[in-house]
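Engineer: 3D model of this:
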Amino acid sequence: MRALAIRHKPYEGLAGFRAPIAAAGYAIDTVDVDDPAFASLDFVAPDLLVVMGGPMGVYERAAHPWIAGEVARLADRLASGKPTLGVCLGAQLIAAALGADVFAGPVKEVGFAPVALNDAGAGSPLRHLDGVPVMHWHGDTFDLPDGTELLASTPAYRNQAFRRGARLLALQCHPEIGDDAQFEDWLDGSDDYVAQGGLTISELRDQHDRLGPAAAAAGRAMLGAWLAEL
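Structural biologist: Next comes the predicted model:
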């Protein structure tokens, strides 16, 4: 089996999700959106597609012309019913591919905090995240797409996770983050963004050091459970 991870920035890769994907038997390929091959890449072919995060907004299509093509090919992928996972921007792109609006959220949500699971979430692989502070780094949100099921929320962002059946999972938060050395690349030059989320870089680094290992472990357990259900 083959898994394809789409990266919108080199530092926002699979991180803690790589191990459970490999353990589930997938050979992993990664493609960056600035790779010339990305424009013609077949999204339907891989057995598993993972769409990772990035700092751009789905609505910033003039600045990032590849977004329209990615949304269109994601729509084809989702129509195929093949397993697909989206993280942060990836979840927003999936929402757009399903016809939902994506827009700026009320605040920047930054730092480690738990998500509140509803009954559906508690009965899903997200049960492994219950009560665990996980990484948040976003300022956009989306309407819940038709035909999907909400799984988790936070006070500022109602739509933190949704699914459609067993084969589509979309996460606004970042449960893959916690023990990845590239987290320092997230922090580089991000003082203003982090401040808008109510933290300093040093405070966020401290959260990562204290809470990151448990967050990453919970993220791996969650993803492993989701992959086992496919």
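
Engineer: rest of the way, CA atoms for contacts and neighbours
Structural biologist: Will do.

Engineer: Pull out the buried residues from the lengthiest helix in the chain.
Structural biologist: Across the chain, the longest stretch assigned as helix under DSSP state H is helix 201-229. By neighbour count with 16 or more other C-alpha atoms under 10 Å, helix 201-229 contains the buried residues 201, 204-205, 207-208, 211-227.

Engineer: what's the answer for stretch 107-115, then?
Structural biologist: Applying 16+ other C-alpha under 10 Å to stretch 107-115 flags 108-115 as buried.

Engineer: Restricted to strands, list those.
Structural biologist: Mapping these onto strands (DSSP state E) picks out 108-113.

Engineer: Same list, those, but as JSON lines with distance to Glu60 please.
Structural biologist: Shown next, in JSON lines, are those (distance: C-alpha to C-alpha, whole Å):
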{"residue": "Lys108", "distance to Glu60": "17"}
{"residue": "Glu109", "distance to Glu60": "20"}
{"residue": "Val110", "distance to Glu60": "21"}
{"residue": "Gly111", "distance to Glu60": "24"}
{"residue": "Phe112", "distance to Glu60": "27"}
{"residue": "Ala113", "distance to Glu60": "28"}
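
Engineer: Tell me the residue in this structure that is farthest from the middle.
Structural biologist: Ser202 (24.0 Å; C-alpha atoms, centre = their mean).

Engineer: quick one, helices of this structure?
Structural biologist: Using DSSP H, helices in the chain cover 18-23, 66-80, 89-97, 119-122, 183-187, 191-196, 201-229.

Engineer: In terms of secondary structure, what does the first one contact?
Structural biologist: Judged by 3 or more C-alpha pairs under 8 Å, 6 or more residues apart in numbering; DSSP states H and E, the packing partners of helix 18-23 are helix 201-229.

Engineer: one more to put side by side:
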Amino acid sequence: MPRTAVAVRHVPFEDLGILGPLLTQHGYQTRYVDAGIDPIVEPEVVDADLLVVLGGPIGVGDVARYPFLADEIQALGGRLALELPTLGVCLGAQLVARALGAQVASTGQVEIGYAPLTLTRAGEESVLGALGDVPVLHWHGDQFTIPAGARHLARTPGFPYQAFEWGNAVLGLQFHLEADHSQLERWLIGHAHELAAHRLDPHTLRADAQRHGPDLAARSRRVFHAWLDQVVAVSR
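Structural biologist: A predicted model of the protein is given here:
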């Protein structure tokens, strides 16, 4: 039987990106669940061999306005109690952190664009070590604290909590390794209002995507391959 991977998607253009083909290479059959449209609390989501929770322009603090976020946190709680393989990206990482009891809050600022991470010692020894000092794509304003029992993997000057690993099968990334730089225009269109509100020039993001995107994609694939190999080893 092929392994199953479910990706919870909040907006169409923030998809699996370069991670999608890698999941296929690792033997996963992948399907999307669109948050707010498709049911979240169901066996196919909770019990999938692998769950990826993707990003989006809302936050954990918006549960009252977007009640499906509570369903996501509940589903994540069920998976995490069983230590099932789970990857959270940006909003997804914040939801994972919240399900693990960590705090998630708005910072009053944004970090949007390409910039390098500073890996902690644990981060250098983790699958993120393959990133080195390559700039990664940031697109967030909220921030999580590191959940109890998790390993803090990365930071930036404005956002000290950028990544964590909980056990050997749960990874939370505030930044976007999955984003396909050749498809960044979809992000620039979808987040046009946010870019304008913060006076960020899409020309700069396009230029940085061309400059850093190919190297970042190669290193991100190494990260995801290593993590998927680690998840399969743990699951045996």
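
Engineer: that older thread, for the helices of the first structure, which one sits closest to Ala37 of the first structure?
Structural biologist: helix 66-80 (11.7 Å; C-alpha to C-alpha).

Engineer: And that closest one, what does it pack against?
Structural biologist: Using 3+ C-alpha pairs under 8 Å, 6+ apart: helix 66-80 of the first structure touches helix 89-97.

Engineer: try 10 Å
Structural biologist: Packing partners of helix 66-80 of the first structure (3 or more C-alpha pairs under 10 Å, 6 or more residues apart in numbering; DSSP states H and E): strand 48-51, strand 84-87, helix 89-97.

Engineer: Just want the most central residue of the first structure.
Structural biologist: Val87 (0.8 Å).

Engineer: Which residues are in contact with the aligned partner of that one in the second structure?
Structural biologist: Alignment note (TM-score structural alignment): Val87 of the first structure maps to Val89 of the second structure. Shown in contact with Val89 of the second structure (C-alpha atoms under 10 Å, 6 or more residues apart in numbering): 14, 16, 52-56, 95-96, 163, 171-178.

Engineer: Swap in 7 Å and give it another go.
Structural biologist: 53-55, 172-176 (C-alpha atoms under 7 Å, 6 or more residues apart in numbering).

Engineer: Phe112 of the first structure now?
Structural biologist: Contacts of Phe112 of the first structure by C-alpha under 7 Å, 6+ apart are 133-136, 207.

Engineer: mind running it again at 10 Å?
Structural biologist: Contacts of Phe112 of the first structure by C-alpha under 10 Å, 6+ apart are 132-137, 173-175, 177-178, 204, 207-208, 210-212, 215.

Engineer: likewise Pro125 of the first structure?
Structural biologist: Per C-alpha under 10 Å, 6+ apart, neighbours of Pro125 of the first structure: 151, 166, 169, 219, 221-229.

Engineer: that older thread, let me have the helices of the first structure in JSON lines, extended by distance to Ala104 of the first structure.
Structural biologist: Converted to JSON lines, these look like this (distance: least, C-alpha to C-alpha, whole Å):
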{"stretch": "helix 18-23", "distance to Ala104 of the first structure": "29"}
{"stretch": "helix 66-80", "distance to Ala104 of the first structure": "16"}
{"stretch": "helix 89-97", "distance to Ala104 of the first structure": "11"}
{"stretch": "helix 119-122", "distance to Ala104 of the first structure": "25"}
{"stretch": "helix 183-187", "distance to Ala104 of the first structure": "20"}
{"stretch": "helix 191-196", "distance to Ala104 of the first structure": "14"}
{"stretch": "helix 201-229", "distance to Ala104 of the first structure": "22"}
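
Engineer: out of those helices, which comes closest to Pro36 of the first structure?
Structural biologist: The nearest among the helices of the first structure, by C-alpha to C-alpha, is helix 66-80 at 10.7 Å.

Engineer: can you pull the buried residues of that closest one?
Structural biologist: 67-68, 70-75, 77-78.

Engineer: can you tell me the mean distance of it from the second structure after alignment?
Structural biologist: The superposed helix 66-80 of the first structure is, by mean C-alpha distance after the TM-score superposition for the first structure, a mean 0.6 Å from where its aligned residues fall in the second structure.

Engineer: gap between that helix and the chain center?
Structural biologist: Chain-centre distance of helix 66-80 of the first structure: 16 Å, with C-alpha atoms, centre = their mean, to the nearest Å.

Engineer: just stretch 27-45 of the second structure next, same as before
Structural biologist: For stretch 27-45 of the second structure, the distance to the chain centre is 16 Å (C-alpha atoms, centre = their mean).

Engineer: What residues of that stretch count as buried?
Structural biologist: Going by 16+ other C-alpha under 10 Å, stretch 27-45 of the second structure has these buried residues: 28-30, 32-33, 35, 40-41, 44-45.

Engineer: Now flag whichever of those residues is closest to Pro157 of the second structure.
Structural biologist: Checking these against Pro157 of the second structure with C-alpha to C-alpha, the nearest one is Ala35 at 31.7 Å.

Engineer: Residue in the first structure paired with the closest one?
Structural biologist: Ala35 of the second structure maps onto Val33 in the first structure, by TM-score structural alignment.

Engineer: follow-up on the earlier one: any chance of the contacts of Val89 of the second structure in JSON lines with distance to His193 of the second structure and neighbour count as columns?
Structural biologist: Shown next, in JSON lines, are the contacts of Val89 of the second structure (distance: C-alpha to C-alpha, whole Å; neighbours: other C-alpha atoms under 10 Å):
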{"residue": "Val53", "distance to His193 of the second structure": "24", "neighbour count": "29"}
{"residue": "Leu54", "distance to His193 of the second structure": "20", "neighbour count": "25"}
{"residue": "Gly55", "distance to His193 of the second structure": "17", "neighbour count": "28"}
{"residue": "Gly172", "distance to His193 of the second structure": "27", "neighbour count": "29"}
{"residue": "Leu173", "distance to His193 of the second structure": "24", "neighbour count": "24"}
{"residue": "Gln174", "distance to His193 of the second structure": "21", "neighbour count": "28"}
{"residue": "Phe175", "distance to His193 of the second structure": "20", "neighbour count": "25"}
{"residue": "His176", "distance to His193 of the second structure": "20", "neighbour count": "20"}
